[in-house]
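# following is a predicted model, sequence given first.
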Amino acid sequence: MSKKKKPQESQQTDQGPGGSSMMMGQKAKDFKGTLKRLLVYLKPRKYQLLAVFIAAILSTVFMIVGPKIMGTAITELFEGAYGKLQGTQGAEIDFAKIGQILLILAGLYVFSSLFSYLQQYIMSSVAQKTVYDLREDINVKLEKLPLKYFDGRSNGETLSRVTNDIDTIGSTLQQSLTQFITSIVTIVGIIIMMLSISPILTLIAIISLPISIFAIGPILKRSQKHFADQQRTLGQLNGHIEEMYTGHQVVKVFGHEKKAVAQFDAVNEELYEAGSKAQFISGIIMPIMFFIGNLSYVVISVVGGILVTQRAITIGDIQAFITYSKQFTQPITQTANIANIIQSTVAAAERVFELLDEEEEKSEVTEEQLTRAQGAVTFEHVDFGYSEELLIKDMNIHVTPGQTVAIVGPTGAGKTTMINLLMRFYELNGGKIMIDGLDTRNMSRRDLRKSFGMVLQDTWLFNGTIKENIAYGKDGATDEAVFAAARAAHADHFIRTLPDGYETILNEEASNISQGQRQLLTIARAILADPPIMILDEATSSVDTRTEVFIQQAMKRLLEGRTSFVIAHRLSTIKDADLILVMDQGKVIEQGTHETLLAAKGFYADLYNSQFSEKAVG
């Protein structure tokens, strides 16, 4: 299967007060349960987290005490200067004392920075190790998931859980968690410091908060709707662009350029309207908060000035209090922002844990060991269905070693399902499949699948050199073995015509070579694997007729002495098969050689003759 890049699910964001990025209201279904489970991953690093907590407290405390000490220096300077102006005997500015205070202040800020660096350093280690463990668990889980999990979900959804959701968890642990701790300590510390200066001024500062919330509450509600519209239309625009550029050839062929541009303009206009309204409304928030905050500063200054004249507090304390009141709203805004981010992070963790909780493949029973299979394959009374309704009922097939078995039938007849059962990608509802007389359920999946080589209609190649892609079929394959396999698949000639030959690097979708060339490389990979049983699913469907003849000849030599299963739609390619199974609605309705089936004048004969009559008409 070729690797098709799908757009990753974008994380929705909203703009908080002041335009700060805020995660949209994605919430976990079981917040407490998911949070507890996430904490289990943090438990092995509890001592490091304790160190982070202590470092955060010390860093914040040293930073909070700073304005108070600065106020002491200002008071000392003011009183000395005021005394000189008043002509008070012996009054002078004590620069030595002020210097000591500033030295202590500088030391506090240095220690605060050191502890801040320490908490970030430790927390980055904790966050990365935690997401490392999560990725390891998910990687192990993905290896254990049955094929039906991937069949039932898009690749984009699974990739989003493995990448986006885990990155969200790591980012929150590394940044938001320490910010949350620091913000809480800052809020508590600032309130304590403000109370120590003046309870009256503290009351004035705190009253401004509910007033701000009351003022911006209705605006936030209105902006939320417009931000939701913005994210919705942004998703539509991204989807439209991705579709138009992915299928640009089809758009041009059918002359839909104007229609595509018109659709883009319509969605873009809607995005502009929603975005401009959202930004305008949210842009009002900060001026309102600044206005209320400035009113609070004016009241604090007036009341503080009165208290200074009454000698209730010092001038330095007023300066320190104003600094604290300016710092007070910031950690509160951060805490609200981070609380929302944590909600989305727990939701992301819940999606990861849902993947980890998916039902795994049934545990293996390795009573039998299959080394090098001879190739005898038997289906005995096999029943299977993807749901409760059975697709295959009472299938009985016996294939002797070395036989070439062709499987034909209309779409949905069960041809690919039969191969999936043979490879044990799905478990049977009833009956059993045997390789060399051994039940496939009593051997390890690894041993079973090592006995098979597959060439599919949809090619799968990874980002790497051509040589590496062919060598993927066999561990430790030599260059000579790779070259021999390429020659057998008639791929050697075109590979050597490339500028870098076998060292040519295929891009992520292998689009720098043709579809037919990709098919040749997958065939070469299967030849190199040298399995006792070969599965070919329309393996030559993407190559030209001349190349197909060469490949058929190479395959004929390759399949000598091997059991092979060939799914074919072009019946002319399987005339030489030892056994042809004709399937319809999950049942083998006819079986035999090409000649005997034609002579029977049944379903196969009708199917075969219809293909040639279509060609004649064409």
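Noted; the coordinates are in hand. Numbering: from 1, shown residues only.
# okay, CA-based contacts and neighbour counts for the rest of this
Fine.
# to what extent is residue 486 buried, counted in neighbours?
Number of residues near residue 486 (other Cα atoms under 10 Å) recorded here: 26.
# buried ones in stretch 31-40?
Using 16 or more other Cα atoms under 10 Å as the test for burial, stretch 31-40 gives 31, 34, 35, 38.
# redo the residues you listed as a markdown table? Include secondary structure.
Formatted as a markdown table, those follow (DSSP: H, G, I helix; E, B strand; the rest coil):
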| residue | secondary structure |
| --- | --- |
| 31 | helix |
| 34 | helix |
| 35 | helix |
| 38 | helix |
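# ok, those residues vs residue 193, which is closest?
Checking these against residue 193 with Cα to Cα, the nearest one is residue 35 at 33.3 Å.
# so which strand or helix has the closest residue to that closest one other than its chain neighbours?
Spatial nearest neighbour of residue 35, excluding adjacent residues (Cα to Cα, 6 or more residues apart in numbering): residue 346 at 6.3 Å. Using DSSP states H and E, residue 346 sits within helix 315-356.
# what about that helix, distance to the chain center?
With Cα atoms, centre = their mean, to the nearest Å as the basis, helix 315-356 stands 26 Å off its chain's centre.
# in stretch 405-418, what's buried?
Using 16+ other Cα under 10 Å as the test for burial, stretch 405-418 gives 405, 406, 407, 408, 409, 413, 414, 415, 417, 418.
# also this one, for the comparison:
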Amino acid sequence: MRDDRLSPRKADLARRAPGMHRPPHFAEAEYAADIRGTLRRLLRYFTKESRLLVLLFMAVIFGTLCSIYAPLLQAAAIDAMTGGQLPQLGQELLYLALCYLLASLSQFLTGQLAARLSQHIVRALRTELFAHIVDLPVRYLDRHSHGDVMSRMTNDVENIASIISSSLPTLCSGLLTVAGTALIMLWSCWQLALLSFLSVFVTIFVTKRMGRVVRRYSRTRQQLLGEQTGMVEKMIAGYRTVVACHHQQAVIRSFCEKSDELTRAGIRQDICSGVMGPFMNSISNAGFVACAAAGGVFALDGMISVGIIAAFLVYIRLFSKPINELAVIYGQLQTAVAGAERVFKVLDEPPEMMAGGAYPPRGRNDIRFDHVSFSYVPGQEVLHDFSLSIPAGRKVALVGATGSGKTTLANLLLRFYDPERGTIWIGPSDLRTIARPALRGSMAIVLQDTVLFSATIRENLLYARPEATEEELWRAARLSRAQEMIAALPQGLDTVLTAGGGNISQGQRQLLAITRAFLADPDVLILDEATSNVDTRTEKDIQSAMQELMKNRTSIVIAHRLSTIRDSDLIVVMDEGRIVEQGSHRELLAAGGRYYDLYMTQFRGFAT
């Protein structure tokens, strides 16, 4: 028989773990550094949709006026009823029904127009942002979190859409309602109006004071929740280590301690939030009762009619509700403006310059690094006064420890970055004078970390050369030894790859990347540990195919496995951004220097 009782350890976790909580109230709003400037830029997108904007405002104004006018019709109907004027009562009720119907239609139209306006503006903003991100230099994306860039494209833009579709109409309607209601109340009975305003402002004052307390507890709770989530994430990521070191009890104790803190903070916040609603309602209801009592006294004195008292009670609700909504909308508006400012910061980043001259005639271009210095972070040079000549049509291998600057040379050749000092020459041309599209169209790179897109194999290969024919695709696949692998897939070249090529093996992804390089038919080929993820037999096949591919073109091979570069025309050994040795495989082994040490470590089992 199964025992449903909890073990002591699980019971302790169940007792201590916090339950489900409502979303924290009064969340902190984000603030933009330049609110006015951001709003001005955002308004430019509205001016492009001026027709929709005008229609939206007309619908909001008309609907708000109907809502404000309806209580006056209600007051007239009540006065007609108390006065026994049945024909007038029927007329006022008809007008009241018509007024509410028009208000409902206006609200429906407002929702439709606001949705269209928000989607049109967001489409323009998102399209402009995406087109700009595509043109940003690699340096920007290297220095900014990919998650942050994606958040600006998704979350920040969606916040703007939400404000336009919901909060903007509510904001306009709320302001008009407060102003219109206040004027009608003052016109009807200024004494009763002042009493109503006093009760509303007392409610706002107390709400603001209590909101500060709730926000303080909310910040504490969110911080503790983040710490607890981080603790769980670390435990799951390092679960094997936790179990192997028999550290479960210590992890549980730490989790329970943090859970206790989170529970206490959650209880305090929920108590304050729970008390706040009834307390505010009590103040509001007290003001409501005071206005009703005062209105009764005024009615007995003949100052106002019973209908006006009834209208006043409706107007008090109409007046207080938008004020509370405006406080919430203000925070949402601040968050949306802060998101817009983050979006505009990306749009303000200068795009990568694509202009320049033509690529020199292919096949006769030596590559020369002439006293090149470069650093990703100012003051921390990766290359120091680096000089190297790579003859056209030769195979040059770059070896060295991680961080010695090998991949940086490839980044500079493709103009992902430009040197801080010195010059890189392609034949007779300074690399910086060649247009980036022409330069990159004449080079191909195969990275250790293969990049494939969520598309068909055909579409991924055509990234190298969009105009390639079916015959050329299969020829590239045959040369790269990927033909059998592609033919064995369910739809061949039309097989759809999942994100990153997750539905094929790492070795197969590497083969497709190499096939793409074959298809590009480049003048300069860069291989960054291109066969690191294929088996030994496949690597041998690829190496023989690459010998054919590298004929009559300059090839730069970045390698850690020295077995792949023994036939190189030139091997360059790098260390901390400088060349320490260069020569052929035999020459470097005979010299007994750094390359000799690396080679013997890999192939003779020497201790490292």
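Yep, that arrived. For clarity, every value in this text was computed on a predicted model and none was experimentally measured.
# let me see the TM-score of these two.
In this superposition the chains share a TM-score of 0.89, using TM-score structural alignment, normalised by the length of structure 2; 586 aligned residues with a Cα RMSD of 2.7 Å.
# other SSEs contacting the helix holding residue 346 of structure 1?
strand 21-23, helix 31-42, helix 46-86, helix 95-144, helix 166-171, helix 177-197, helix 257-309 (3 or more Cα pairs under 8 Å, 6 or more residues apart in numbering; DSSP states H and E).
# equivalent range in structure 2 for it?
Mapping helix 315-356 of structure 1 onto structure 2 (TM-score structural alignment) gives residues 306-347.
# what is the mean deviation of the matching stretch from its aligned residues in structure 1?
Taken over the aligned residues, the distance from stretch 306-347 of structure 2 to structure 1 averages 1.3 Å (mean Cα distance after the TM-score superposition for structure 1).
# need the helices for the stretch 451-600 of structure 2, in chain order.
457-461, 470-479, 483-488, 506-520, 536-549, 585-591, 594-603 (DSSP state H, counting those that start in this stretch).
# from the contact counts, what lies against the second one?
With contacts defined as 3+ Cα pairs under 8 Å, 6+ apart, the packing partners of helix 470-479 of structure 2 are helix 483-488, helix 506-520.
# can you rerun that using 10 Å?
Applying 3 or more Cα pairs under 10 Å, 6 or more residues apart in numbering; DSSP states H and E, we find helix 470-479 of structure 2 packed against helix 457-461, helix 483-488, helix 506-520, helix 536-549.
# quick one: it to helix 536-549, angle?
130 degrees (axes from the mean of the first three to the mean of the last three Cα atoms, to 10 degrees).
# which stretch of helix or strand covers the nearest residue to residue 316 of structure 2 once chain neighbours are set aside?
Leaving aside its chain neighbours, residue 316 of structure 2 sits nearest to residue 196 (6.4 Å; criterion: Cα to Cα, 6+ apart). Per DSSP H and E: residue 196 of structure 2 is located in helix 190-237.
# what angle separates that helix from helix 306-347?
Interaxial angle, helix 190-237 of structure 2 versus helix 306-347 (the same axes, to 10 degrees): 40 degrees.
# average offset between helix 190-237 of structure 2 and structure 1?
Mean for helix 190-237 of structure 2 is 2.7 Å (mean Cα distance after the TM-score superposition for structure 1).
# what's the burial count for the closest residue in space to residue 325 of structure 2 that isn't next to it in sequence?
Leaving out its chain neighbours, the residue that sits closest to residue 325 of structure 2 by Cα to Cα, 6+ apart is residue 174, at 7.7 Å. Using other Cα under 10 Å, residue 174 of structure 2 has 24 other residues around it.
# which residues touch residue 603 of structure 1?
Residue 603 of structure 1 makes contact with 409, 582, 583, 584, 589, 590, 597 under the criterion Cα atoms under 10 Å, 6 or more residues apart in numbering.
# residue in structure 2 matching the fourth one?
Using TM-score structural alignment as the criterion, residue 584 of structure 1 maps onto residue 575 of structure 2.
# no further queries at this time; thank you.
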